[in-house]
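Chemist: please find the sequence and the predicted model below.
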Amino acid sequence: MTGPYLLPAHLDPAQPRYQTSFSVEVDGRRVTARAGQTVAAVLMSLGLTSWRESGGRGRRRGLFCGIGVCAECALVVNGTPNVRACLRTVEPGDVISTRGPGESS
């Protein structure tokens, strides 16, 4: 038994259900992701806790609510801007950019 609810290990929600891993690109760097992970989970596994700046003020933003309400975690995935990292599940070959169009590193 494991976890706070004493579930069998194979039913523990904290354990990844999929062991399949694949690569995605984050700001030009190839990284490993697991099936079922969100973009936010991949970024946080890399130690990134903030990945954009607020409009005009330069304050760093990242995961805040984690349920898609606030849009603080918005970034670019496969060329599509304003994707909420907390909601988007990674797919093999995804290209993730923490910088918006026209932003430099």
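Modeler: Now that the structure is in, tell me what you want to look at. Residues are numbered from 1 along each chain as shown.

Chemist: could you use CA atoms for every contact and neighbour count after this?
Modeler: OK.

Chemist: check contacts around Ile67.
Modeler: Contacts here follow CA atoms under 8 Å, 6 or more residues apart in numbering; on that basis Ile67 touches 86-87.

Chemist: the structure to be compared is supplied as follows:
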Amino acid sequence: MKSRITVDGEPLPFVEGQTVAAALVAAGRVAWRTTRVGGRPRGVFCGIGVCFDCLVTIDGTAGQRACLVPARADMTVRTREDGDE
């Protein structure tokens, strides 16, 4: 059964056990922020929490690595593309 998180104000389905990054990629969002210099798109790079390419704001806490945080029902996620940070 799929639950939903809210990403940039829109509902996004996820499967139990997925990380926020996995839910974003499964929904076709492979990039959700851009680099400071050059504005290059970023999303999941390493997938194990070593880099900082997949940063999002989760439930008001900025700088969370989407690849490490398990998705849970009613979670609110904001990306930098949504004007965060």
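Modeler: It's in. The shown structure was predicted, so the numbers you read here are calculated from the model rather than taken from an experiment.

Chemist: and the aligned residue in structure 1 for Thr19 of structure 2, how far from Arg57 of structure 1?
Modeler: Following TM-score structural alignment, the counterpart assigned to Thr19 of structure 2 within structure 1 is Thr38. Thr38 of structure 1 sits at a distance of 27 Å from Arg57 of structure 1 (criterion: CA to CA, to the nearest Å).

Chemist: can you check Cys70 of structure 1 too?
Modeler: In this structure, Cys70 of structure 1 lies at 18 Å from Arg57 of structure 1, with CA to CA as the measure.

Chemist: tell me which of those two has more neighbours.
Modeler: For Cys70 of structure 1 and Arg57, the more surrounded residue by other CA atoms under 10 Å is Cys70, and the numbers stand at 12 against 7.

Chemist: secondary structure element for the more buried one?
Modeler: Under DSSP states H and E, no helix or strand contains Cys70 of structure 1.

Chemist: that one -> structure 2?
Modeler: Across the two structures, Cys70 of structure 1 finds its equivalent in Cys51 of structure 2, going by TM-score structural alignment.

Chemist: cool, thanks, talk later.
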